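# Got a predicted structure plus its sequence, pasted below:
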Amino acid sequence: MRKTFLLIIAVLIVSTGMKAQEELLSKEVAVELALENNFGIAVARNQVEIAENNKSILNSGYLPTVTANAGATYNRDDSVIEFPGQFLENGDPRPDIVLDKAEAQRYNSGLTVNYTLFDGLGRLYNYKSLREQYELSELQARETIENTVLQLFTVYFEVARLSENENVFKEALRISRDRITRAEYAFEYGQNTKLDILNAQVDVTNDSISLLNARQQLVNTKRDLNVVLSRSLNEVFKVDTVVRFIPKLQLEDFIATAKENNVALLQQKSNTAINEYDIKISRSGYLPTVGLNGSYGWNLNQSAASAFFPGTNNETWNFALGASLTWNLFDGGGTTVRLKNAKLAYKNQEILNEQVELEVDRDILNALAIYENRLEIFKIQQQNVITNQNNFERSQEQFELGRITSIEFRQAQINLLNAQTNKNLAKYDAKLAELQLLQLTGQLLNIPF
């Protein structure tokens, strides 16, 4: 028993010395690290960049297409031309004509330009749709950032709660160790029995184990926080345990403007706008397409000499302009089907608008009620700590005077410990409820932490 007790105390002293090297990780720095390093946020930002590329003028269809081409051909012929049954004037057979290494070359190059002058306004609405999709991708990235920040503070406040609980258990251990010293002195002077010393040692052992468990939970939760921050799991730090709540009037203003700032509602409005553009894009299939084209080219033909004609060089330069009109008068009904489906998709988005708006209103009211309830619980727990602190101090005085037993004193100590840990839990529960409410109002990223 004595060895176990001394071992526990030694472990606690070593771990206390290690904590002296910890640096403060403030809430602001934690948010900066998460925004800079978090994997999910990095992926979301890349998606925004892709959408930005898609909405550029280079992907709009408004620019002409320019095509260059060039070519070269080389021929070499070896031929023999015979004249069977033909004779010269002197009566001799007409001799064969032999052409060795008859070479011919052909060279060409050209430049072609095509431009769609009018396509039924399809590219105009497609360009607007791509810009709206970019806005949607930004909203999706914002949602990812908000969820990451909320996840960050869920873990951050858990670290803070466990840190405060650790201090509570350390204080409880200090009080129990003082009891051992006092019990040993009292035993030496014959004021109590050995049982009081044993009871104090049991309480020290229990408090030591509680402190060790709290520290292990704290270490594990710090690793969880390092994962959220995407940094080394062995980073050593401590967190800020000060919590500030948003003033009630400011919170009411945030709730009043929630429909203009809630990210889910904004995404739904963006989806509706995209579907509206889809209707106009489908309708453009009924209109004609007008295009312009032009070309400029050069050709050179170098032919070899033949049996009857000499070799020639033929060089040509050409320039052409043209216009075209294409009107798909009937495409088998495909355009009509696409237009009908686009209209139905738009109606679905209007239905979803009402659904999401109703759900957001419900979520805000629920989140507000939860926040107010948890805040009230926190206030009650604060008062409960004061009450139990007064009761403990009075019990300590009575215990030192010998008017109450060690069991009664221990109960007062346990009551205070429970009140303090409950208060810590209530404090961070209330703050997390506030952050969830701020997320629903669209203000989570606009407030100081």
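Alright, I've got the coordinates.
# CA only for contacts and neighbour counts going forward, please
Noted.
# quick check: longest strand of the chain.
Criterion DSSP state E: the longest strand present in the chain is strand 97-118.
# quick one: buried residues of that strand?
104, 106, 108, 110, 112, 114-118 (16 or more other CA atoms under 10 Å).
# to the chain's geometric centre, what's the distance from stretch 166-174?
Distance of stretch 166-174 from its chain centroid, counting by CA atoms, centre = their mean, to the nearest Å, is 39 Å.
# Ignore what I typed, I meant stretch 368-385.
Distance, centroid of stretch 368-385 to centroid of chain: 32 Å (CA atoms, centre = their mean).
# List the buried residues for that stretch?
Those would be 368, 370-371, 374-375, 377-378, 381-382, 384-385, for stretch 368-385 by 16+ other CA under 10 Å.
# Included below, for side-by-side comparison, is a second structure:
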Amino acid sequence: MKLKHLTYSGLLLGGLLLGTAALAQNGATYLGPEEALRLALEQNIGRQISDENVSISRQNYTRGNAGFLPRVTAAGAKNWSVNNENLEIFGGDRIIETSRRGARSNNLNAGVTANWTVFDGLGMFYAYERLRLQYDASRQLNLNFVNGLAADVLQAYYRHTLQQQQVAVWESTLELSEQRLRLAKDRYEVGRSSKQEYLSALVDYNADRAALLAQQEALLNARHALNRLLGQQPARPLTTADTLTADSSLIASLMEPQPFTQNPELRAAEYQAAALQEFIKEQRSQIWPSINFNAGYNFATINNQVGNLLFRQASGFTYGISGTWLLFDGLNTRRTTQVARIQARIAELDRQQLELDLSSEQADATAAYRNSWQRVALEQENVEYARQNASIALDRYQLGVTTSLELRVAQQNAQQAELRLLNAVFELKLAEIDLLRITGQLANGL
């Protein structure tokens, strides 16, 4: 009788493929990594919030918000009055007395005025540039969120694939334990082994069943985490790829440090630092005079039942230029300028720290990536050796020249070798994803 085991392929066609039997799940939908990314970008709530933040920055990035455009206002009023009036009006050589109870009068005033700041020390230009940089920073932050989301989704996706494969390994282990249990029972019933050996095989079989249940729970938890990132109900059934693939074509590029020119988080920090420099100029522009152009059109009417003026109507344009110069404001302009300079220095220090952090992360991920390839090659050899050893142990057990304990140890060694290989490829995939995230390549094309 031959030992049953899972099959793995080696490095083929530029990738490392670990083959396992796909889990049968009622109603489960197969999900590829590209589809998972698409769903996350469409449905993830955090992505939607990030998009709305970009929309806010875009709404703020206008010439009107920077102060380029005039301010136009319209106003109007209509008033009525009823008065008891006693008037003495000089009429030539005599005084005319007039008395009226309930005299009615009304007046109408309407007008449009415009105020346009034509010079403010170039503050409006600095403000407009600041708004542009803030908008660019928000877009980069959104891209950074997408970059991070893509990394999280791919890691969760391949973690789900790993759990699927580990379930398959435990199912295979359980089959082997069941086979060993049947052999131990048969040997015990014909008197070729002790009851202790049979009970030991039974205990090991139940232990493997419990381990399989725990692994199935881990698979469910991995599915819940993936569905959450996809913006779906946690319990929604799905299956992912039944293989973990590490792209060997990336080895040359990922083994060497890559520049961070495409890292969106670093670019956002650069835009934010530049925006604060513009804000400093904007604050300093307040020391210059402000020149405004004013224009307006007014219309007014007056109607009186008594009095010297019974009716009046007037309309016309007004225009002019005004200027203001803030000579002293309690040193508040100086204070706000100094605060802006401090904020700019902090932003630059944050940018430098971020660059150092990214360099450190890249160095760690590169080392992990390099070591993972070596581990994968080593574990592949171990899997082959462990399979051969388990197969020999099973044959020897069937012939009665080895003990049940020795067979169990050989089976456990084969199982652990399979699991170590799975974990090695998974960690290789995580390092690959992390390197692509650090250099900003994950967000490209999304």
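Done, it's in. All of these numbers come straight from a predicted model, not from anything done at the bench.
# With distance to G294 of structure 1 added, can I get the buried residues of strand 97-118 of structure 1 in TSV?
Below are the buried residues of strand 97-118 of structure 1 laid out as TSV (distance: CA to CA, whole Å):
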residue	distance to G294 of structure 1
A104	30
R106	23
N108	17
G110	11
T112	6
N114	7
Y115	9
T116	12
L117	13
F118	17
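# continuing past the longest strand of structure 1, what's the next helix or strand?
Using DSSP states H and E, the helix or strand that follows strand 97-118 of structure 1 in sequence is helix 122-188.
# Mind checking which of the buried residues of stretch 368-385 of structure 1 are in helices?
If you go by DSSP state H, those have 368, 370-371, 374-375, 377-378, 381-382, 384-385 in helices.
# re the thing from before, between the buried residues of strand 97-118 of structure 1, which is nearest L438 of structure 1?
Distance to L438 of structure 1 across the buried residues of strand 97-118 of structure 1 (CA to CA) is lowest for F118, with 47.8 Å.
# show me the contacts for the spatially most central residue of structure 2.
Note on structure 2: the residue nearest the mean C-alpha position is F145, at 2.5 Å, using CA atoms, centre = their mean. Applying CA atoms under 8 Å, 6 or more residues apart in numbering to F145 of structure 2 gives the contacts 47, 50.
# just the one 5 residues further on next, same as before
Counting by CA under 8 Å, 6+ apart, A150 of structure 2 touches 37, 442-443.
# Of the residues you listed, which are reproduced in structure 1?
Retained in structure 1 by both residues aligned by TM-score structural alignment, their matches' CA atoms under 8 Å are the following of the contacts of A150 of structure 2: L37.
# and stretch 139-152 of structure 2, how far from structure 1 on average?
Stretch 139-152 of structure 2 differs from its equivalent in structure 1 by a mean of 2.3 Å after superposition (mean CA distance after the TM-score superposition for structure 1).
# Apart from its neighbours in sequence, what residue is nearest E82 of structure 1?
Spatial nearest neighbour of E82 of structure 1, chain neighbours left out: D96 (4.7 Å); criterion: CA to CA, 6 or more residues apart in numbering.
# Distance check, that neighbour against I255 of structure 1.
Noted for D96 of structure 1: a distance of 104 Å to I255 of structure 1, by CA to CA, to the nearest Å.
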